[in-house]
Structures are given as C-alpha cells and as structure tokens.
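[1] Fold the following and give me the result.
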Amino acid sequence: MIMALTVALGLSACGSVDTAMRNATTSAPGVETAPHAQPATRADMVLSVQSEPYAVTQINVTVPETLKVSEANTYFPNADIVWREDPFGNRYEQVQAIVLDAATRGAASHDKGRPVIVDIQITRFHALTEKTRYTIGGTHDIHFYLTVRDAATGEKLEQPRLIETSLKAYGGARALEAMSRGQTQKVRITDHLAALIAQELNVRALPAPAEPLRTSALSAN
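    Modelled structure (predicted):
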C-alpha cells in the first residue's frame, strides 16, 4: 500500500540550499501518478538549467508503506523511516505532511511557464531518535524521487531523479538551544527540503525507459 497526498497550487518564493547528491543507479518510482521509469547512467543523466520555466500546479507526495519504520530508541535504527518529533502515530502520514509542506513552499516561486505536476516519492526519511538527539547528534538523511509531468497530458517531461540529501542534526545542549529558538527538527528539515526542491526545479533531467521501483531493500527482509 502507498500513502499518497496531493496539493493543487497557486504559489510564490524560496531560497538556496547545499547541493544534494543525485543517484542515477537505482530504479525510479512506479506510482499511480506517474509511469514507471528508470534513471539513465550518471553520465547520461544530464542536469542543466532548464530552457523553459515551470508553473507548478499540483504536487503529489507518496510514502510507500513498504518502507520500514522503526520506533527503537537506539543511536541508529536499521530502518527507512525514523521520525520522533510528532506524537506517536502514523509515521507515513507524518512524513508525507512534512514533505508536502516543504514542496509547496519550494515550488512557490515556480508560478510562470509551462504548467506541470510534480511527483515526489520518498524512499528514506531518517531523522534522530531521542537517544541520539539528546547526546551525540548526527545527520538527517532524506532520499526521494522527483518527477515532473505535463499538467494537461500527464506526460513525463523529465527522467525521475533520485535525490539524496543530508542535514546536520544537532545533539545534546546544542539541540536544546536550537529548540529554544524554535529550530526544531521539523522546522529545520522543512526549510532544508523547501530550498532543495526550489533549486531542483531549476534544472532538468533527460527522459528514461520504464521499470518498477523496489522501494526498500530493508522491506524485503
């Protein structure tokens, strides 16, 4: 089962972000909102400044329930999804809401040009456990596919990109100090993803042939 969430947009501004890693060696999303596709090799996956601007009219965020969730309070749980800042509940829905909020903000400045739909499929969302946050800190690791489609026809305009991004995660006294300023994990992750998605919508990737996605090596165990 796949959790899917959609928002239609009429949008406006976001900033810049550190460069994310784009991985072109694994399979791309096979979600209901986009055709199956496989990225080309890294050499073939040419990313460049887009020649035609996009007007983002809709964003779809999916979080496959085949992804493994962990509630273990260890330093680094072996899981695809680790998220603790919201109350205990449906982590798929919580992650989905965070990413949709970030993507909506990131697409806000992309309101002129060819009308497009942006599909995002999460493959990893690994924040800190309580134990790690209140001691050593670490990194927030977030991986997702981003696909751009024509809003009128649904035609895929770009090869799905697997984007792997990480953000320094505070621990101990620094985490408490950041929280006192309102810089929670959710705020920092949302800001980071919003800026990253805004940046990604300024570049374009080549189309690729179809193949289904294996959403998680962990889920096969």
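[2] contacts, neighbours, all on C-alpha from now
    Fine.
[3] so what does the helix or strand harbouring Asp119 touch, helix or strand wise?
    Here Asp119 sits within strand 114-126, counting by DSSP states H and E. Applying 3 or more CA pairs under 8 Å, 6 or more residues apart in numbering; DSSP states H and E, one finds that strand 114-126 makes contact with strand 54-64, strand 81-82, strand 138-150.
[4] among those strands, which is nearest Asp191?
    For these, proximity to Asp191 was assessed by CA to CA; strand 138-150 is nearest, at 12.7 Å.
[5] Which strands or helices does that closest one pack on?
    strand 114-126, strand 161-169.
[6] could you dump the ones you listed to JSON lines with mean neighbour count and distance to His140?
    Shown next, in JSON lines, are the helices and strands packed on strand 138-150 (neighbours: other CA atoms under 10 Å; distance: least, CA to CA, whole Å):
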{"stretch": "strand 114-126", "mean neighbour count": "24", "distance to His140": "6"}
{"stretch": "strand 161-169", "mean neighbour count": "20", "distance to His140": "5"}
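[7] Those strands into a markdown table, with extra columns for distance to Arg188?
    Compiled in a markdown table, the helices and strands packed on strand 138-150 are given as follows (distance: least, CA to CA, whole Å):
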| stretch | distance to Arg188 |
| --- | --- |
| strand 114-126 | 14 |
| strand 161-169 | 8 |
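[8] that older thread, could you tell me the angle between the strand holding Asp119 and strand 161-169?
    Taking axes from the mean of the first three to the mean of the last three CA atoms, to 10 degrees, one finds strand 114-126 and strand 161-169 inclined to each other by 50 degrees.
[9] ok so, going back, so which of the helices and strands packed on strand 138-150 gets nearest Thr57?
    strand 114-126 (5.9 Å).
[10] Taking their axis directions, that closest one and strand 138-150 sit at what angle?
    Using the same axes, to 10 degrees: strand 114-126 against strand 138-150 is 150 degrees.
[11] Another for comparison:
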Amino acid sequence: MLAGMTSTDPRNPRAAQLARFAGLVADETRAACLLALLDGRAWTASELARHAGVAASTLSEHLGKLVAGGLLAEERQGRHRYVRLADARVAQLVEELSAQVAPEAVARPRSLRESSAGSAMARGRTCYDHLAGRLGIVVTDAMTTRLLLSQDAGFALTDAGLAWFDAVGIGLDRKSRRPLVRACLDWTERRPHLAGVAGAALCRHALEVGWCVRIGSERAVKVTPSGERALGSLLGIEAATLR
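    Reported below is the predicted structural model:
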C-alpha cells in the first residue's frame, strides 16, 4: 500500500478537488463566462447568456455550478442576478490556464470585426484588475528597467518602487491578504506582467485619471494622449510602443 493511504481512505482529497475544478472549467460555455468575467466587473446572467450564445435557462444552470464550485460570487439586486469572479486567485488561475493554450490552437478570427477586437485585446486589456497585453508588458519592463521592480527571484517592488507609487499618488494597501506584487503570465505575450496589489492599484489609477480608457465590449483598453505623456514622463515609455 502506498505511503499516506489507508484502507479506509484510499483516495487523495486534493485529487478529488482538482478533478472537480477541472470539470467546472472543461465546458465551453462555462469557460466563456470565466474569460468574460476577467474584466473584473459584475455581469448579469442575461448578459453572459448573450455573450456565450446560449439560452438564459442553459446559462443559469452553468452559473449555478460555478457558484457552487466557488469560482463565482453571486449577488442579487431586485430582479437582476449579478455574478463576478470569486476573487483574484480565481482570476489568476483562469488567465494562466489561458496562457497554456498553444497559439495554433486559438481559433482564427472569422471576420474583420473579430480580427480588430483580437488586435485591440493583444495591444492592451485588463486581466481582472490589472493591465495586460502588450501594454502590461511594456509597463512591467519599464518599471524593471528603472529599478522600480525586481524580477530576480519572482516579482518584488524595490524601495525605489515603493517610493515611486507614493510620489505618483497611488496608494498601496499593504494590509491586504493579496501579495503586494505578483507575476501573472500573459496569454498573448507569453511573458509575465505585473499583478497583485500594486498591479491592481496602478490599473485603477490609470483608468480613474484617464491614462487609459476601455474600448468595445471586451476587456480591451487603449492609452490616451494624456496617458502617453504621463507614462513617458514617469516611466520613460515611448508613445509609439503604446499604440
């Protein structure tokens, strides 16, 4: 008999948990919902049904499974049912699973509209609550080059990096249970971008002050002229790399 197993407990409970998680995401409709919710916002069931291209009754059954499985959080306001990803940990799992999909396995766009939307997502998007795509990588690289962020043994803000956030006026919640900084593997760039408390605070600030704006109905964002000036001044990023 294998070590750690007894005749009364033959199975590894972690294996059972992993199997349940895999079963939850191994459905195209549920996967589509999880990817849509990476924008960090709450969606109604009807919005997700239209996005996934299924009937509302079908979507409701899938949402029930995702909520019961702890991947989604649910709240109701009047007649509306809203769902969002349960937490940043779930978002990290979904994004990193997406990054493991081989490029040749990703469906080619079927129309000019799909191609344009895909290009916009690759240029810049939100990954739950932080910046991703080429924009996220450019910002992460600039912070590393200016010694604000260290990537020597995982991601870590340097003393200069902490001072930079203070100087820019971006508050960091250092009492949060989330890591202050974390590397998140980007599914289009195949390189890590900045996540964690600092990544979320930077993204929130960029949207609030108008450095970036959301475009379209997906997670895509673009840098505004004022954002180009700010990122150029603060991080030495050339405007051409942000377009």
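[12] Tell me how the two chains score on TM-score.
    Once superposed, the chains reach a TM-score of 0.25 (TM-score structural alignment, normalised by the length of the first structure), with 103 aligned residues with a CA RMSD of 6.3 Å.
[13] just to revisit the earlier point, right, so of the helices and strands packed on strand 138-150 of the first structure, which gets closest to Thr147 of the first structure?
    Ranking these by proximity to Thr147 of the first structure (CA to CA) places strand 114-126 first, at 5.0 Å.
[14] residues touching Pro13 of the second structure, list them.
    If you count contacts by CA atoms under 8 Å, 6 or more residues apart in numbering, Pro13 of the second structure has none.
[15] surely Leu48 of the second structure meets Cys33?
    Yes. Assessed by CA atoms under 8 Å, Leu48 of the second structure is found in contact with Cys33 at 6.3 Å.
[16] quick revisit: could you check the angle strand 54-64 makes with the strand holding Asp119 of the first structure?
    In terms of direction (the same axes, to 10 degrees), strand 114-126 of the first structure departs from strand 54-64 by 30 degrees.
[17] hang on, the earlier thing: out of the helices and strands packed on strand 114-126 of the first structure, which is closest to Arg22 of the first structure?
    Of all those, it is strand 138-150 that lies closest to Arg22 of the first structure, at 9.4 Å by CA to CA.
[18] so which helix or strand takes in Leu93 of the second structure?
    helix 88-99.
[19] helix or strand right after that helix?
    Later in the chain than helix 88-99 of the second structure, the nearest helix or strand by DSSP H and E is helix 112-123.
[20] for that next one, packing partners?
    helix 133-145, strand 221-223.
[21] need the ones you listed in CSV with distance to Leu112 of the second structure and mean neighbour count, can you?
    Formatted as CSV, these follow (distance: least, CA to CA, whole Å; neighbours: other CA atoms under 10 Å):
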stretch, distance to Leu112 of the second structure, mean neighbour count
helix 133-145, 20, 21
strand 221-223, 19, 22
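[22] give the contact list for Ile189 of the first structure.
    So Ile189 of the first structure contacts 140, 167 (CA under 8 Å, 6+ apart).
[23] Could you verify that it is part of a helix?
    Yes. Assessed with DSSP: H, G, I helix; E, B strand; the rest coil, Ile189 of the first structure lies in a helix.
[24] separation between Val116 of the first structure and Gln96 of the first structure?
    20 Å (CA to CA, to the nearest Å).
[25] hang on, I meant Gly172 of the first structure
    27 Å.
[26] ok, now Ile59 of the first structure?
    Applying CA to CA to Ile59 of the first structure and Gln96 of the first structure gives a distance of 12 Å.
[27] For these two, indicate the residue with more neighbours.
    Gln96 (24 against 20; other CA atoms under 10 Å).
[28] tilt between the helix or strand where that one lies and strand 54-64?
    Here Gln96 of the first structure, judged by DSSP H and E, is contained in helix 91-106. With the same axes, to 10 degrees defining the directions, helix 91-106 of the first structure sits at 170 degrees from strand 54-64.
[29] Buried residues in helix 91-106 of the first structure, which are they?
    Within helix 91-106 of the first structure, the residues that count as buried by 16 or more other CA atoms under 10 Å are 91-96, 98-106.
[30] burial count for the closest residue to Ala200 of the second structure other than its chain neighbours?
    Closest residue in space to Ala200 of the second structure, ignoring its immediate chain neighbours: His130 at 4.6 Å, by CA to CA, 6 or more residues apart in numbering. By the criterion of other CA under 10 Å, His130 of the second structure has 25 neighbours.
[31] try Met179 of the first structure
    Neighbours of Met179 of the first structure under the rule other CA under 10 Å: 14.
[32] element containing it, please.
    Counting by DSSP H and E, Met179 of the first structure is part of helix 172-180.
[33] What is that helix packed up against?
    Short answer (3+ CA pairs under 8 Å, 6+ apart): helix 172-180 of the first structure packs on no helix or strand.
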